[in-house]
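[1] Quick one: sequence and predicted model below, then my questions.
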Amino acid sequence: MSIIRNNAEHGVRGLERTEAQARAAYDLWLARHRRGGGGGSRNGFIGEHERRFRVFWDNLKFVDAHNARADERGGFRLGMNRFADLTNGEFRATYLGTTPAGRGRRVGEAYRHDGVEALPDSVDWRDKGAVVAPVKNQGQCGAGGVREERAEQRLQRWIMDDAFAFIARNGGLDTEEDYPYTAMDGKCNLAKRSRKVVSIDGFEDVPENDELSLQKAVAHQPVSVAIDAGGREFQLYDSGVFTGRCGTNLDHGVVAVGYGTDAATGAAYWTVRNSWGPDWGENGYIRMERNVTARTGKCGIAMMASYPIKKGPNPKPSPPSPAPSPPQQCDRYSKCPAGTTCCCNYGIRNHCIVWGCCPVEGATCCKDHSTCCPKEYPVCNAKARTCSKSKNSPYNIRTPAAMHEVFRNNLIQSLL
């Protein structure tokens, strides 16, 4: 049961909560989403912890006020999800991309609706098994990703046409098992790029600003769409048919996997798979209002939709990948997986007692003993939580990586 729903059952409204009640809710939220707020989380510093609480409380008031109106009038609900300690500006800067530049479109005619053709009342590609992959978490990459039918794949750039063009030009993509998505910026593994298990023959764009054409396309297959996901209500969405405020500043790539009509309210909706993890929205999905007055569709969903074309067979299986690299030996007793860097979490004088594994190879271990920076951005700034190319360089990435603690080395056991 969520924090909001639990408090609603006890008659608590956000505008009436005392600070003590808000702090109790924040502690519950931290236990679920930050595991105590230590090592590498946003709440690792006392001052930052208090600032995050104030942001959380403000969002809590917003959520409870919205849900109170929903209780009276009906409609979608908000919740204190994992973005609840972020201002809307921080959320947009961290988890969303930028509006793509204008480009030529490859509009297909296969799904153009003539205005009279009958379409199925509802479609849900999640019922088709492997066609729709499970919801995953993109992390802090501003990329919604692209998933190909029958083989889940992700690309760092969310502009769908560019992604489809790469897949077709590359002759296919590898499997997730062999080349997993890491939710981190980095360099492509060219050896993995040459392994191809599933392919497409090309792609086409759905006629823009035409919800009926988009509906026809979704009736035949999942469709990649771009939306404006930067609103505060979208950030904190929990359930129901989303009718909240949003514009057409396309900043997020998602997948329309179906459509239907809500049985309780009669509201027409799109079923959209997001990439913010299964604990956001309705198990990682959002139902967005359909058949709106604006030709662009809700949040611009009809503006830039595209789909892959598959006619030929998949590539023949590639040779197996080379054997994995050996793990990194931190000291005599501790080691980290291949492709990571050993960093000391806790030491006495010049001897490390507890090691952590930075999730990138050749990284710089930051002095806070809980974060690290990739070799391309080796200068740590723990206070600003950035990694820079050099001291005073304007080129930086937003957040250092958190280290994963390895087993305590055997020296500790000998000291006990």
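    That came through fine.

[2] okay, CA-based contacts and neighbour counts for the rest of this
    Will do.

[3] What is the lengthiest helix in the chain packed up against?
    Ranked by number of residues, the top helix in the chain under DSSP state H is helix 46-73. Where contact means 3 or more C-alpha pairs under 8 Å, 6 or more residues apart in numbering; DSSP states H and E, helix 46-73 is packed against helix 19-33, strand 77-78.

[4] mind checking which of the ones you listed is nearest residue 348?
    With C-alpha to C-alpha as the criterion, residue 348 lies closest to helix 19-33 of those, at 29.9 Å.

[5] And here is the other one:
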Amino acid sequence: MSSPEQWTHPEPRGGPAATAAAPTAEQVIAGLRATSEGGPELVQLLTPEGERVENAEFDRYVADVTAEDLRGLYRDMVLVRRVDREANALQRQGQLGIWVPLLGQEAAQIGAGRAMRPTDMAFPSYREHGVAWCKGVHPTELLGIFRGTDHGTWDSVETRFHPYTIVIGNQVLNAAGYAMGQRFDGKVGDADGEATMCFFGDGATSQGDVHEGFVWASVYDAPLVFFCQNNQWAISEPTERQTRLPLYQRARGYGFPGIRVDGNDVLATLAVSRWALDVCRQGNGPVLIEAFTYRMDAHTTTDDPTRYRLSDELEAWKLKDPIERVRVNLVRHEHAEQDFFDSVQAEADELAAELREFCFSMPEPPVGQMFDHVYAEASPLVAAQREEFLAYQAGFAGGEH
């Protein structure tokens, strides 16, 4: 594996990669199926058994991480998972219309989220509850989206966290435009520069919006980290139905570096994300990160994963649980006592109770709310539609049907 310094500038056309013999289709498919562990190119700093792995290229990006910081990352993942499980239960009880689980992807999201600075902008899809947590968005502010009462109540400018995007891959175009603006405004070029991070899944890489975003970010050297959470399943389609090569290798075709990291390793994800953001801040253009992880629950609460994947696969990935490996490391190296784990669990219980109480107490939105914020400025046409609709609703209140 080449060093981060070598990845700062893409290999020129006509280089060694251009003259290498192309693999056959059979070799490609065999290679994809052989990468269930992520392959030798996988960046990993913490094994599933909780052992620290030395990495000459990336150790320096987490050299400042203390035992207290590691406990903080553990706390983040535990709290975010509890929020996810509570919201999933609320949907099953009819309190939410739908929920999008992140179970198993906590390390990918917390590692990337904690790598970002307050000035960095994040563009999520609809599963980035952990990134929202890192950017200061309280879990209760997510509930309205899935209850159908609002589009998210947080301030995107203040938090630097864009609203959730339901249209698959569309956030990549939004992120590319924002990062281009950072470039045009001169907010890149040194270590204090800004950067943008865009999150999407492996299935989204088959959408045209993602590839269009790759093109624009590349040719304009936009400070944009494309963060692909490869959770192995695009709803019911496995990765080999999405690509003939590992996803991170697609970056080369657009002229910027790509890297694959163990998405169940919060320390490695933090290191690789910090490196990628630094590359962008310095004005070297975009980077693609493929976080190799696994979706341990359904795609959404409307999905039944037992129809398309084997239980043996799920059980194998449970052994790579992102939270457990940090817990084992903390215990093994005596960085945390049982009192710490108990306190985190108690905090998770309190957060779950707060989320549940908030959900039960959410007021019904006004009927005319759907007409609010359609445009940045008032529109006579929308105002007329609003009045007509409210008059129609008033007729039902009087018993007329």
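    Thanks, I have it. All of these numbers come straight from a predicted model, not from anything done at the bench.

[6] TM-score of the superposed pair?
    Superposed pair, TM-score by TM-score structural alignment, normalised by the length of the second structure: 0.25. Supporting alignment: 166 aligned residues with a C-alpha RMSD of 6.7 Å.

[7] how about the helices and strands packed on helix 46-73 of the first structure, which one is nearest residue 242 of the first structure?
    strand 77-78 (8.3 Å).

[8] Show which residues not belonging to that closest one make contact with it.
    With contact meaning C-alpha atoms under 8 Å, 6 or more residues apart in numbering, strand 77-78 of the first structure is reached by 63, 66, 67, 70, 233, 236, 237, 238, 239, 240.

[9] and the second one, what is it in contact with?
    So that's residue 66 of the first structure. 77, 78.

[10] What's the separation between it and residue 241 of the first structure?
    14 Å (C-alpha to C-alpha, to the nearest Å).

[11] go on, residue 57 of the first structure?
    Distance from residue 57 of the first structure to residue 241 of the first structure, by C-alpha to C-alpha: 25 Å.

[12] Past the helix ranked longest in the second structure, which element shows up next along the chain?
    The longest helix of the second structure (DSSP H) is helix 67-92. Downstream of helix 67-92 of the second structure, the first helix or strand assigned by DSSP states H and E is helix 106-115.

[13] for that following helix, packing partners?
    helix 67-92, helix 129-134, helix 266-281, helix 322-332.

[14] Give me whichever of those helices is most buried.
    helix 266-281 (a mean of 27; mean count of other C-alpha atoms under 10 Å).

[15] Run the angle between that one and helix 106-115 for me.
    Angle of helix 266-281 of the second structure versus helix 106-115, following axes from the mean of the first three to the mean of the last three C-alpha atoms, to 10 degrees, is 40 degrees.

[16] could you say what helices and strands helix 266-281 of the second structure packs with?
    By 3+ C-alpha pairs under 8 Å, 6+ apart, helix 266-281 of the second structure packs against helix 106-115, strand 224-230, strand 258-262, strand 287-292.

[17] on that earlier part again, figure out which of the helices and strands packed on helix 106-115 of the second structure is closest to residue 17 of the second structure.
    Taking those one by one with C-alpha to C-alpha, helix 266-281 is closest: 22.0 Å.

[18] quick one: that closest one to helix 322-332, angle?
    Going by the same axes, to 10 degrees, helix 266-281 of the second structure makes 110 degrees with helix 322-332.
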